[in-house]
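>>> take a look and give me a structure for this.
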Amino acid sequence: MSSKTKAAPKGAVIVVGGSGGMSARYRAIVEERGLELRHFETRVPNGARRAVGRVAAVIVMVSMVSHALRDQAISLVDNGAPVVYLRSPSISALRSAVATLAPA
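The predicted model follows:
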């Protein structure tokens, strides 16, 4: 394996709510920590539990999410991963929240 090959992600950060147009920026922030992004803007698709894998955290953008979507996303977690509530859906708020996660 070459030194330029990325290591496999060591978990996923589930972001619920927020803006679909910002997914690429959300992804860049999460990947800086060696994690993988799962962004659910309006619904959690069928089969998501199998696809998500290990969850490092669930981040809920409270001003842009329904209670039903929040509950669906939290139900994907069975390993005691933290659930972080952000009042602002901003990039800086997400960056701060991801920075508090334990190193991957």
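
>>> switch to C-alpha atoms for all contacts and neighbour counts from now on
Fine.

>>> once you drop chain neighbours, what's closest to R43?
Using CA to CA, 6 or more residues apart in numbering and skipping residues adjacent in sequence, the residue nearest R43 is L69, 5.8 Å away.

>>> and that neighbour, what does it touch?
The neighbourhood of L69, defined by CA atoms under 8 Å, 6 or more residues apart in numbering, consists of 16-17, 42-44.

>>> quick one more, to check against the first:
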Amino acid sequence: MKTEKRSQAVDRKRAEQTVLVIGGSGGMSSRYRDVVEKHGWSMRHYENRVPPGARHGAGRIALIIIMVTMVSHALRDQMQSLAVDGAPVIYLRSASVSALKAAIEQQAEQKAA
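Purely as a prediction, here's the structure:
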């Protein structure tokens, strides 16, 4: 019973956190979202630019993932303004769903430990 309450609290805390995916392919956004939400986080995907006020709508940022092969320099620079709260930043060489999944799973394991 105590373990169940603890896991519910962890699930609730994760749901209140957001993963920012910077770059990548807009056509893959729903598949990226599926991977992130499977681990209980919400996701914001910025393919071309970060809109004004994005920081306020993002909630608590748990992780920032930058897909370096598919991101403009301007977008990368805009991301710097969102890197607050000590959120880890992960740089991926690939914009693939499998690369995102591996990064998310590794981060989830680290947070659980």
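
>>> one step back: quick check: the residue nearest to R43 of structure 1 vs R54 of structure 1, distance?
19 Å (CA to CA, to the nearest Å).

>>> can you check L86 of structure 1 too?
22 Å.

>>> so Y32 of structure 2 makes contact with A102?
No: if you go by CA atoms under 8 Å, Y32 of structure 2 and A102 don't touch, sitting 11.7 Å apart.

>>> these two: who's more crowded?
Counting neighbours by other CA atoms under 10 Å for Y32 of structure 2 and for A102 shows that Y32 has the greater number, 23 against 12.

>>> which residue in structure 1 lines up with that one?
When structure 1 is aligned by TM-score structural alignment, Y32 of structure 2 is paired with Y26.

>>> how near is the nearest residue to its match once chain neighbours are set aside to G47 of structure 1?
Excluding the flanking residues, the one nearest Y26 of structure 1 by CA to CA, 6+ apart is I91, at 7.0 Å. I91 of structure 1 sits 28 Å away from G47 of structure 1, taking CA to CA as the criterion.

>>> who has more neighbours, those two?
Remark: of I91 of structure 1 and G47, I91 carries more neighbours, 14 against 8, as counted by other CA under 10 Å.

>>> that one matches what in structure 2?
Counting by TM-score structural alignment, the partner of I91 of structure 1 is V97.

>>> would you mind measuring from that match to R60 of structure 2?
In this view, V97 of structure 2 and R60 of structure 2 are 23 Å apart by CA to CA.

>>> which residues does the nearest residue to L86 of structure 1 once chain neighbours are set aside contact?
Closest residue to L86 of structure 1 apart from its sequence neighbours, by CA to CA, 6+ apart: M61 at 4.9 Å. Listed by CA under 8 Å, 6+ apart, the contact partners of M61 of structure 1 are 15-18, 85-89.

>>> what about burial for those residues, which qualify?
Buried members of the contacts of M61 of structure 1, scored by 16 or more other CA atoms under 10 Å, are 15-18, 85-86, 89.

>>> which two in those are spaced the farthest apart?
Within the buried ones among the contacts of M61 of structure 1, G18 and Y85 form the most distant pair, 11.7 Å apart (CA to CA).

>>> which residues in structure 2 does the lengthiest strand in structure 1 align to?
Taking DSSP state E as the criterion, structure 1 has its longest strand at strand 55-61. Under TM-score structural alignment, strand 55-61 of structure 1 corresponds to residues 61-67 of structure 2.
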